[in-house]
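A.B. asks: The following block contains a protein sequence and its predicted model.
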Amino acid sequence: MAVELRVLGDVEARIESRRIEVGHARQRCVLAVLVVEANRVVTVDQLLDRVWSQDLPHRGRQVLRTYLSRLRLLLAPGGIGIERRPNGYLLRADPDIVDMHQFHRLVAQARATDDEHALGLFEQASALWRGEPFAGLDTPWLASVRAGLERERVASQLDHIDVALRCGQHTRLFPALSTLADQNPLDERVAGQLMLALYRIGRRADALAHYQRTRQHLVEELGTDPAPELQQLHQRILTAELSLMPVATTRVSAGAGSAVVPRQLPAAPSVFTGREGHLAMLTSILDYNGTVMISAIGGAGGIGKTWLALTWAHRHLDQFPDGQLFVDLRGFSPDSEPMAPAAAVRGFLDALGVEPGRVPVDPQAQTGLLRSLVAHKRMLIVLDNAANSEQVVPLLPGGDSCTVVVTSRRTLTDLITRHNAHHLTLDTLTDDDARALLTRRLGTARVAAEPEAVGELIGSCCGFPLALGIIAGRAHAHPRAPLAEFAAELRDVGVSALEDDDPAAGLPTALSWSYRALPAQQQVAFGLLGIAPGPDIGLPAASSLTGLPPAQTGKVLRGLEEASLLARDPCGRYSMHDLIRHYASDTAHKWLPDHVRGAALRRVVDFYLHTARTADRHLNPNRPAPRFDLPGPDCHPHPLPDDTAALAWFDAEHSCLLATQHTATIHEWHQAVWQLAWTLGVFHTRRGHRRDRLAVWQAGLAAAERLHDPNTHILASRFLGNAYAELGRREEAISHLRRALALARQHHNHTDQADIHRMLAQAWGQWGDDRQALEHTAHALSIYRTLGNPVWEAWTLNEMGWYAARLGDHDQARGHCEAALTLFRRHPDPTGEAATWDSLGYIAYHAAHHETAIDHYQRAVSLYRDLGHTYEVAKTLDGLGHPHAALGQHDQAHAVWREALELYRSQGRDENAARLQRQLDDLEVHDDGDQPHPSAESAK
């Protein structure tokens, strides 16, 4: 339960976003006194004096007790108690839920730490102020406290400004300092801060003039000259002392508590030139409009939008100490639809370190979680290559602390009109900037030696950075060739179409020139990379795509990179600009024979399929796998040594694997389609990609139906049904599972019958029909025993035990689970063993063997934590709290339930979270002796 006691703005309890008024003004005064003195005893006389002063009512002590009784009831749901002590009363609460005490702690920490960390602490402290302290309350004591708090606020604000100035934030501070100085013309400290900011932004004369104005005010109002400190600053500005300039600082992490600081920005372009006006405009938006900025940087493809965004971002990294997020939204990709906002949100959650088990299933809940994580953080979010406003809006943070930069070929009108975006439109480079770009790439001597050829190259490229970069890359790769040769060849090919509003029609001409200059092997690879599935590609996959050995493939890719036709990121993955890839794809279809393209795609599909199969085996070695055909010739699946490498490979290649299945679907390679769905199963479960799991099995079933193989049809139907069940779509789940079971019976497929019965049991159990679940599990067990599969027999025994326990037959349940545990010890499966200990804990608790239940649950939690299964950790902690509570171990029960509650909320399991919140409420009321402990039924 989220609780907040506010002093710095009002005096109220805020619980779960509901506003609970505390009523009468005097009753609010009582709460105000207790909150200010939280965790300290306030005597009855002190309370009477501070609340009523000279206006003590008749029977004042009785009125006070009435108010305290009401307050106890209002505050109890939030875990806040008012305790009676021999000489008074004490409000027991975590100091950090009282904003005044939290403010004091943050300010004290800020003043005791280094400047980099102090900035974040002061910002957190300042954000706690929401208005006038004790609004609407007027007693002499509260008035004195209010005045003291205001003095503390001003002092912390000035300390904050000093720290920010030392960190070089004078430009950002200048507007606020100007206002503050106007409001406080006699405050010499504020005057000194404004003078320093003016001096640092190059307004030395204005700084000196402000000193004279301040001196005049002091003489006229107080009859005194400025203090020595301000006079010394004036003298240092007069002499333009260099030590007044700030020392550059860089903060590495956010304020207290931040564990993951994402650094997703790609490298800044090495040959960026010009655009100084646009860079200055971006900076001015940041400096004078606070840290809120959405810049829809429009312009045609190849005009340099991304280069500008990255260059500006890298020049201002110190402004974003809490990290940078970057995503290519692929709004104009030639081979795929624009990236769904939900996919971008999920990528950002991963970058922010959110555990897969904590990611909610619902896309809107994921967006809400992202906005919660970046709230109050000073982060940069770059949304590159957006197709439209609808793709961008779900990715915008809800607060005003982050800076967002959006690039798109279109003018995003909705962002401008509805979200106050600042729009920048890029034009072509000037001739001087284009010459500077070529000079940086080719060297001053080479450019100066052939001025006419350079002028012709600049004219032909019409100031398009992409075209200039390609030509410069080609010339750089041939340092001995005269630039006149490149100009003549470009003249013969012609790039006049670059003058068109849409350069997509003209850039292929320049690209064709670059393409023809490539060696034959690089030409083939360039075309194949244009049709490869996925947004990027790693060297192992590229090796299978080209059919070349890895070392030779690496050499070919480096040649394309040097020709500026391919980009390599820090992780070693290769990608193409959208326009280049579009041209590469056209080239492949125009110049490469059908059988060459088909064989290359078949090789890369085989690469992804068989590497995924190896990875899946590492993640779950006990999972029975269907038979796979051998990969084709010149396909080189990537060897993966262990489950850690397997999981990392799946993470890196996930989008490519989904695209590979799409490619296989288009080419009607039905076997590969459903097998790719199979290999992704365990990974999707581990990472919580439930919607992706549904999508791949929808394609998998469609492929299986085309194969006319009953066993494959059964497999695809049951996994699709299970995917529907995991998303709570009951009718579709039961329909597909029953259809799969009917087919399995028709074709006498006993293994699939057992598996389908288990999936049906899980589905019915999820929806509360434990008797049907037990019947299906019993069917599965009888089949598994005839098949001689001890691991799945153990799993099914445990599930039978669970459903029997849910139906109240604890003896039978215990027998089943103990038999399962024996099998798991003979045939190790840590996940199955953890599930069995969880079941035994549930059984022991309901049999009133509470200490045994605690032991069993703790074993399960330990195993699940080792496996990283946070989804199951939440459920087991939920169960563990009940035997603790039954034994009167309320602190332990509270601790495990609080952890489970946080996990439920982060995973989007709202019904479980609501139930567990009620259990915690009951437990806290029980501690006051008013109600019984939560019943055993709440554990179900």
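C.D. replies: Looks like it arrived, so ask away. Values in this document were obtained by computation on a predicted structure and should not be read as measured data.

A.B. asks: make it CA atoms for all contacts and neighbour counts henceforth
C.D. replies: Noted.

A.B. asks: Once you drop chain neighbours, what's closest to the most centrally placed residue in the chain?
C.D. replies: In the chain, the centroid-proximal residue (C-alpha atoms, centre = their mean) is residue 349; its distance is 2.0 Å. Nearest non-adjacent residue to residue 349, counting by C-alpha to C-alpha, 6 or more residues apart in numbering: residue 370, 6.3 Å away.

A.B. asks: Pasting the second one now:
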Amino acid sequence: MTISALFGTAGVGKTALAVHWAHRNRHRFPDGQLYVDLRGFDHDCEPLRPAEAVGQLLHGLGVPQERIPADRDEQVHHYRSLLDGRRMLVVLDNAASAEQVRPLLPGSPSCHVVVTSRQRLTGLVARDGARPLVLGALAPAEAHEVLAAAVGENRLGAEPEAAARLTELCGALPLALRVAAAQLVCDPGLGVADLAAELDDGDRLGALELDGDPASAVRRAFTLSYRALAPGPRRLFRLLGLAPGPEVTVPAAAALLGSSEQEARALLRALDAAHLVESPHPGRYRPHDLLREYAAERARAEIPEPERAAALDRLLEFYLNHAGAATAFGYTPLIRVARDRPVGDLFDGRDAALAWLESERANLVAAVVRAAETDRHRTAWRLADELRGWLYQRRHLPEWETTAQAGLRAARRAADPLGEAAMRHGLATLYRQTGEVRTSLEHHQAALEGYRRAGFAEGEAGMLMNLATLYDDLGDMRRASQWLGRGITLLRTLDRPELLGPALTNSAAVDVQFGNLRRAVEGATEAIDAGERRATPSATVAPLINRGLARRHLGELDRALADGAEAVRVCEELSQRHHESTAHELLALAHRDAGRYGLALDHAEHALAVALETGTRKDEADSLTTLGEIHRLTGRVERAEARFTEALDTSGSCGLRRPEADAHLGLARVRHGAHAYDAAADHARHALGIARDHGLRLVECRTHHTLAALYRRLGCPERAGRHTADARRLHAETGYRPAAAAWPAD
């Protein structure tokens, strides 16, 4: 005897699948099929007792009522003897338990049994050898097919986006899809978009009901499963409606319950067995989307408001404490608002901490938003601030924006200047990464003023340094130097020697662009040493890159490659995304200067891919320019021009003047190679103007060299000589030794 057991939540289509399979396979059972509804989950009736079920089966086998034995054991014996040797299918639908099913199992190996249940019936699998099949929500294409079968493909095809949204709002649950389809079929004037809007309006479960047929309602189907729960699992199911994120872990459920993890684990397993949650990964549980909405309904209806508030407070406190403990493993910014309390020792090392952060990312973002929505203002912005360093280093930019904006709203409503400044601090850095320069500058200035009002001098110094970095990105070295000087002056008044390393890193970056190359190497080396003394490898990556860039400009390519390789190694070891693109960019530039164009291309492509993936526009523009130069040097002129043009568009749209000047210079070289000397000179003059206006002495040096070659081609030896003299002067003043291959041939 073969037993197939179909398990799944209410409305997932277990009965429909069983009946469909029985119909498709009726030729395999020439002696017939039997079906009985065991009423395991029914609003109006108790579950069918085994004696009643056997009686129905005997009646289906043609046994007159008067010949059915009164004793249950005799009934079962008679039932099994009649099936002995027959090839029959028995469908036992809507079972409540394995005990309800066992008396109904034929003894004959020639029979096949299909059991459906909302419970997992593990005893039937373990003891009776049932083959389980757990049904979940449909795939999007399958959900579309269910709607189309009832409504018609033409009607859905006329509103494809609305149809996709409707299947999403139905959670791809077959019962919900059939109810929605019935509403469309019964009302030809109802648009698919109209129905989707009704479901999207807040009460999806109310909208998924048919007039005059309450038994078909999705809410009613869920209620049957809910009422069948024991009190403990029922309470946890209600509390899950308060959880802001899509999943819960055992410890998070324990926080909601205010219980031990052992108790929470047992209750989650009970809900899993009842298919009111599913476990996508060990230790993680989630209800179906519509079940989550139903759980929230039950929570509002059955849990007093103070108890709901206390449960949510416990969960948010759990996330805040664990986020603080996890980000302590290398994801805590040097400048941040002090925690309300010390973090606990909750993780066995950095790998475990990072794994927790990544797996909980959606839950943490949702927790910040829920805290802000429910007027838990300080919790909202504190949790957002805890996550800032991790979201920055891992380049989870959309989540970073969501949490920072939610935290900012909360801090504003609470009239908390320190909280508002902290959130603007994060947003300033975020929008700098995405190339939204004007917005970034506004948040920088607001954060600086907010920290001053709150009396947080470390924050004020941090924003002065960050403003220097922003103007460095823009290519305005003079302003960058001014903000840098103010920041370092303030830092020296504070008892925070560990902050000097990042200041020296920023100073080295500015020195590189100014052409103070030896000073840049010295400052970056001091910053690296400071990071190593603090045993903070993450603090060495940026100065390694800056030192490598300075060494490359000095012609020390082997040393530049060593710095770049070490920066890449640390990025990989610490899973840092925020410096990964620039580290590979350094390696691409050094290999290009050494004539290793294949390696250079690999690193430049990697740098661009990371920049695009992380949404860092400055790195994107730099990578595009480097790729353009590699293509130019290897004779792929059309590709070179395309990359330089992309770089020009990207930098121009973001106000990034140094990358813009580099892109103009690249196009000048392409035009020079095509003998379009006037067009080349126009691009070079653009680059020269930007370089002079913003103190970009290395760009200016390269541009003078390019213009000298161009004017020689144009027959203007005096102008060529002046540019040559200016280039030589800058070489002498800076020690700049660019690779010979970078220049256009005379």
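C.D. replies: Perfect, thanks for sending it. Since the structure is predicted, the reported quantities are computational estimates derived from the model, not experimental observations.

A.B. asks: Would you pull the TM-score for this pair?
C.D. replies: Scored against TM-score structural alignment, normalised by the length of structure 2, the superposed chains reach a TM-score of 0.57; 483 aligned residues with a C-alpha RMSD of 4.2 Å.

A.B. asks: wait, the residue nearest to the centre of structure 1 sits on residue 368?
C.D. replies: No. Between residue 349 of structure 1 and residue 368 there is no contact under C-alpha atoms under 8 Å: 10.8 Å.

A.B. asks: show me where the stretch 101-250 of structure 2 has helices.
C.D. replies: 122-128, 140-151, 153-157, 160-169, 174-186, 192-199, 204-207, 218-227, 231-240, 250-257 (DSSP state H, counting those that start in this stretch).

A.B. asks: Please report how far the residue nearest to residue 349 of structure 1 lies from residue 347 of structure 1.
C.D. replies: In this view, residue 370 of structure 1 and residue 347 of structure 1 are 10 Å apart by C-alpha to C-alpha, to the nearest Å.

A.B. asks: One more: residue 724 of structure 1?
C.D. replies: Taking C-alpha to C-alpha as the measure, residue 724 of structure 1 falls 23 Å from residue 347 of structure 1.

A.B. asks: More neighbours: which of the two?
C.D. replies: Higher neighbour count among residue 724 of structure 1 and residue 347: residue 724, with 25 against 14, using other C-alpha atoms under 10 Å.

A.B. asks: Which position in structure 2 pairs with that one?
C.D. replies: Using TM-score structural alignment, the partner of residue 724 of structure 1 in structure 2 is residue 431.

A.B. asks: From residue 467 of structure 2, how far off is that match?
C.D. replies: Taken as C-alpha to C-alpha, the span from residue 431 of structure 2 to residue 467 of structure 2 is 12 Å.

A.B. asks: try residue 211 of structure 2
C.D. replies: 62 Å.

A.B. asks: neighbour count winner among the two?
C.D. replies: With neighbours defined as other C-alpha under 10 Å, residue 211 of structure 2 and residue 467 compare such that residue 467 has more, 26 against 8.

A.B. asks: For that one, which residues are in contact?
C.D. replies: Going by C-alpha atoms under 8 Å, 6 or more residues apart in numbering, residue 467 of structure 2 touches 441, 444, 480, 483, 484.

A.B. asks: would you list every one of the strands in the stretch 51-200 of structure 1?
C.D. replies: Secondary structure of the stretch 51-200 of structure 1 (DSSP state E, counting those that start in this stretch): strands at 81-85, 88-92.

A.B. asks: out of the ones you listed, deepest packed?
C.D. replies: Burial of the strands of the stretch 51-200 of structure 1 is given as mean neighbour count (mean count of other C-alpha atoms under 10 Å); strand 88-92 ranks first at a mean of 19.

A.B. asks: Alright, I will stop here.
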